[in-house]
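[1] got a predicted structure here, sequence first:
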Amino acid sequence: MTKRTLIALLAAIAASALTAAVAVAATITGTDGRDRLVGSQLADTITAKDGDDKVSARRGDDKVFAGQGADRVFGNRGNDTLFGGRGADRIHGNLGDDSIDGGKADGGETVAANRLFGGPGNDTIRGDDGEDRIRGGIGNDNLTGEAGNDLMSGGQGDDNQNGSAGNDRIFANRGVDTTDGGAGDDDLWALARADVPLPGSDTLIGGEGNDTFHLRDGEPDKVDCGAGDDTALLDNQDVIADATAENPSGSCERVVRDAPKAKGQGESKSEDKEEKSKDDSAESERAV
């Protein structure tokens, strides 16, 4: 075999492999039944349609449209874009900088509660108008609850969280977080951890509604109570953003200062959910 023939043969093999790889990066469409759809190692587009489906996108920067039904979606590795659609969905971005949208129902329809998990990476997660549970995981995440009484936690990282309308419970965990409760009677927490090497000073904004702030984590956090009949439970490190010498409580109607809680106290509500999120991530790996 001549050198020229060998080069031509190798080129043909490479072209054949490339053609096969392009074919693997598929557009996958389910049925209106209960489907199990699995992507490839490349950038797939997967549409589950109606039914209670299970989707594992696998590797690649994938797009998944869950459609109607109570779906379970796992982005796995890659910077994925995941849409929930109508129904009570469980969506896991997993590893990568993912964009997750819980989806909205059409006008007049009942809105279900979604479970949305980002995983490691800088994720953008948006709920729908139901009572969503949203966790960012490790990374600098942007979380939006939309309407509904949502439970949100950014996890480890410098997160931005916005509850929007509804009576939300939002936890600022490890990192320098900014939390805006939005409209509604919100319950906002700033939680420090003993294993944080640097101070995590959070900013909590109440917005409209009768909000309660829990900031006794020993860090110099900032609170802006906003409109409504608000209660701020602070330690001596915390600062009220709009306080003055004449009005040290600022926009907060009730301010109670006390010593910081010992490390580990007051964290279980959020940290237990973090452990559950780890279990969910393990489940996603088994789903591949």
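    Done, it's in. Residues are numbered from 1 along each chain as shown.

[2] from now on I want contacts and neighbour counts done on CA atoms only, so please keep to that.
    OK.

[3] for the stretch 1-150 of the chain, which segments count as helices?
    For the stretch 1-150 of the chain, applying DSSP state H, counting those that start in this stretch gives helices covering 3-24.

[4] so where do the strands sit in the stretch 1-150 of the chain?
    Assigned by DSSP state E, counting those that start in this stretch, the strands in the stretch 1-150 of the chain fall at 27-29, 36-38, 45-47, 54-56, 63-65, 72-74, 81-83, 90-92, 99-101, 115-117, 124-126, 133-135, 142-144.

[5] before we go on, here's another structure to hold up against the first:
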Amino acid sequence: MIGAADRRSRRAAVADVSSGRLLRTVRVGRGAGLPAIGDADTKLLVADRGDRTLSLAPVDARSRTRIRHLGARAPTAIAVQPGLAVKIGTAGPDLLLGTRGPDRLVGLGGDDDLRGGRDLDVLEGGEGNDRLDGGTGQDQLDGGPGNDRISGRDGSDRVLGGDGDDDVQTGQGDDRIDLGAGNDRADGGDGDDTTIGGPGNDQIVEHGLGNDTLLDGGEGDDVIVGNRGTDKLVGGPGDDQLDAGSGSDRIDAGPGADHVLTGTGDDRVDAGGEDDVVVGDIGANRISGGGGNDQVDGNSGNDAIDTSAGDDVVVGGPGRDAIDAGSGDDQVRVADQNTDTVDCGPGEDTVFVEDHAPTRDRLTRCEHVVPVPAEPGHDLGRPSNVIFGTAGDDVRIGTDGIDTIITGPGNDQIDGLAGDDYVDGEDGDDVVHGGPGNDDVHGRKDDDQASGDDGDDRVTGASGDDRVSGGPGNDVVIGSAGRDVISGDEGDDRIEAIDGEVDRVSCGPGNDSALLDLDDVLLDGSCERVVR
């Protein structure tokens, strides 16, 4: 709030700083004056007619800032200087809502719900299983101890998960995420992100665009999935699963029996010193197996493979490959209709070549040479079920397990079916359905239909005039840019439609909250709490 007092009429003006609106004038009396609380319920104002004093204080702080020597005329205008709105919770569960300006929300103890706004916010969950949503803007989000759910959305955010099993999702922007101890899950979204896992079995999945500086799982058996940019993936100690995605990536699996899947770019892989599995893809990969009994499949592309010590199995795959099997009793397969260079190294080694061209490959220190019919590349397995689309109009159906489905340009139809899926329509007028499970559903560009199903889903329409529905469950439904029709359906839903466009919103049955623009239209009275 901000205001001015008139000593003759004994009135003071009360205004909302966040919107710049004059809320009311209040009559003041002798002494400390009569108090008034604005509609935003954030500031308390008292005025004194005798010495023309106006006192302004945050409700939570129980202290006053006294302002003297105000003008003698009645207030006619408002001057606003944005500051940091501070709200502090209690030892129990709190709901703290920010403003359209910069906020600091502190939850303290209890299972708190902290929601920032459009500006640069600082959210601190404290102890408890908290839910933090920074909104748009470059936010600082600290979950503290407990199993927290943290959403950064747009803006370059800094996130601290703290101790506990946390779920972190950020959006567009160059984010830095430090998950801390616990079995955590993180998706940095679009932008050049840095994500560090810490002790625990973490899942770090980068589904968005961007060149991620570092995705580091830390200690524990981690699952790390890169995106379509140029990423650096570090597994750390533990038996990790790493999927580079597309782009020319660098992968350091670290200590442990790791499973590594390269992408469609030219990747560099250091698998570490134990019994690792490395599966290449199209692209010219450089793969180092280190010590241990490794299984390496270069697949398509002109690959350079060095497995070092151990009894290794190496498949060159289609392409002109250079293989150094190192010491140990190794098996090398290069029967792929290309000219390969193989140094079997010390040990009792066997190399398989094509029977109709047994002398085409350049072989060194290979004790046993076995001619066989030409072989295709041998996939040794993938750490997850990943389904991609094409440049056309695709129909992609998932499985009853955990799927990642990403299509491209074109008007696509996607159904994730059962399981906790990530479904992304990308460009085009898409119909995107998550299916039963706790899904992450994105329509992306153009005019999409995006929906969840049974489960606690996160559904985003993104740009375009979209129809977005959460389905049964406690969902987060986000319209983003465009004139959207948004439905929460059954469950305790959170609807976010702050985008400057006119959206049409229905919350559905349950205890729901909606964050809306002033001009958004409520289709019915099903939203229990509305913040504009």
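    Happy to help now that I have it. Note that the coordinates shown come from a computational prediction; the quantities given were computed from them, not determined experimentally.

[6] where does the TM-score land?
    Scored against TM-score structural alignment, normalised by the length of structure 1, the superposed chains reach a TM-score of 0.72; 226 aligned residues with a Cα RMSD of 2.5 Å.

[7] just to revisit the earlier point, could you save the strands of the stretch 1-150 of structure 1 as CSV and add columns showing mean neighbour count and distance to Asp235 of structure 1?
    What follows is these, written out as CSV (neighbours: other Cα atoms under 10 Å; distance: least, Cα to Cα, whole Å):
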stretch, mean neighbour count, distance to Asp235 of structure 1
strand 27-29, 14, 54
strand 36-38, 16, 50
strand 45-47, 20, 50
strand 54-56, 23, 46
strand 63-65, 22, 45
strand 72-74, 25, 41
strand 81-83, 22, 40
strand 90-92, 25, 36
strand 99-101, 22, 36
strand 115-117, 24, 31
strand 124-126, 22, 31
strand 133-135, 23, 26
strand 142-144, 22, 27
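
[8] ok, which of these comes nearest Gly157 of structure 1?
    Judged by Cα to Cα, the one of those that comes nearest to Gly157 of structure 1 is strand 142-144, at 10.5 Å.

[9] how many residues are close by Leu363 of structure 2?
    Neighbourhood size, Leu363 of structure 2 [other Cα atoms under 10 Å]: 17.

[10] in what helix or strand does it lie?
    In this structure, Leu363 of structure 2 sits in strand 362-364 according to DSSP states H and E.

[11] give the aligned range of that strand in structure 1.
    Counting by TM-score structural alignment, strand 362-364 of structure 2 falls onto no part of structure 1.

[12] next secondary structure after that strand?
    Using DSSP H and E, the helix or strand that follows strand 362-364 of structure 2 in sequence is strand 368-372.

[13] spatially central, which residue of structure 1 would that be?
    The centroid of structure 1 falls nearest to Gly136 when counting by Cα atoms, centre = their mean (3.4 Å).

[14] turn the strands of the stretch 1-150 of structure 1 into CSV, including distance to Ala14 of structure 1.
    CSV is the format used below for the strands of the stretch 1-150 of structure 1 (distance: least, Cα to Cα, whole Å):
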stretch, distance to Ala14 of structure 1
strand 27-29, 23
strand 36-38, 26
strand 45-47, 25
strand 54-56, 28
strand 63-65, 27
strand 72-74, 31
strand 81-83, 30
strand 90-92, 35
strand 99-101, 34
strand 115-117, 39
strand 124-126, 37
strand 133-135, 43
strand 142-144, 41
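
[15] which one of the ones you listed lies nearest to Arg174 of structure 1?
    Of all the strands of the stretch 1-150 of structure 1, it is strand 133-135 that lies closest to Arg174 of structure 1, at 12.9 Å by Cα to Cα.

[16] list the contacts of that closest one.
    Residues from elsewhere that reach strand 133-135 of structure 1 (Cα atoms under 8 Å, 6 or more residues apart in numbering): 113-118, 125, 127, 143, 145, 150-155, 277.

[17] Lys3 of structure 1 and Leu9 of structure 1: what is the separation?
    Relative to Leu9 of structure 1, Lys3 of structure 1 is positioned 10 Å away (Cα to Cα, to the nearest Å).

[18] can you check Arg135 of structure 1 too?
    To Leu9 of structure 1, Arg135 of structure 1 is 51 Å away according to Cα to Cα.

[19] how about Thr179 of structure 1?
    From Thr179 of structure 1 to Leu9 of structure 1 the distance is 60 Å (Cα to Cα).

[20] who's more crowded, these two?
    It is Thr179, of Thr179 of structure 1 and Leu9, that has more neighbours when counted by other Cα under 10 Å, with 25 against 12.

[21] now that one: which helix or strand?
    strand 178-180.

[22] what's Gln413 of structure 2 aligned with over in structure 1?
    Using TM-score structural alignment, Gln413 of structure 2 has no partner in structure 1.

[23] state the distance from Gln413 of structure 2 to Val395 of structure 2.
    As judged by Cα to Cα, Gln413 of structure 2 and Val395 of structure 2 stand 5 Å apart.

[24] okay, these two: which has more neighbours?
    Remark: of Gln413 of structure 2 and Val395, Gln413 carries more neighbours, 18 against 14, as counted by other Cα under 10 Å.

[25] how many residues are close by the nearest residue to Arg529 of structure 2 once chain neighbours are set aside?
    Nearest non-adjacent residue to Arg529 of structure 2, counting by Cα to Cα, 6 or more residues apart in numbering: Ser513, 4.6 Å away. Ser513 of structure 2: 20 surrounding residues under other Cα under 10 Å.

[26] now Pro346 of structure 2
    16.

[27] same thing with Asp50 of structure 1?
    Neighbours of Asp50 of structure 1 (other Cα under 10 Å): 21.

[28] can you find the partner of it in structure 2?
    In structure 2, Asp50 of structure 1 lands on Thr136 (TM-score structural alignment).

[29] Gly226 of structure 1 -> structure 2?
    Match for Gly226 of structure 1 (TM-score structural alignment): Asn299.

[30] what sits closest to its match if chain neighbours are left out?
    Counting by Cα to Cα, 6+ apart, Asn299 of structure 2 lies nearest to Gly317, which is 4.2 Å off, once chain neighbours are set aside.

[31] these two touch, right, that neighbour and Ala304?
    No - using Cα atoms under 8 Å, Gly317 of structure 2 makes no contact with Ala304, being 11.3 Å away.

[32] looking at the two, which one has more neighbours?
    Neighbours per residue, other Cα under 10 Å: of Gly317 of structure 2 and Ala304, the larger number sits with Gly317, 29 against 19.

[33] could you look up the SS state of that one?
    Secondary structure, DSSP: H, G, I helix; E, B strand; the rest coil: Gly317 of structure 2 is coil.

[34] relative to Asp270 of structure 2, how far out is it?
    Separation of Gly317 of structure 2 from Asp270 of structure 2 (Cα to Cα): 19 Å.
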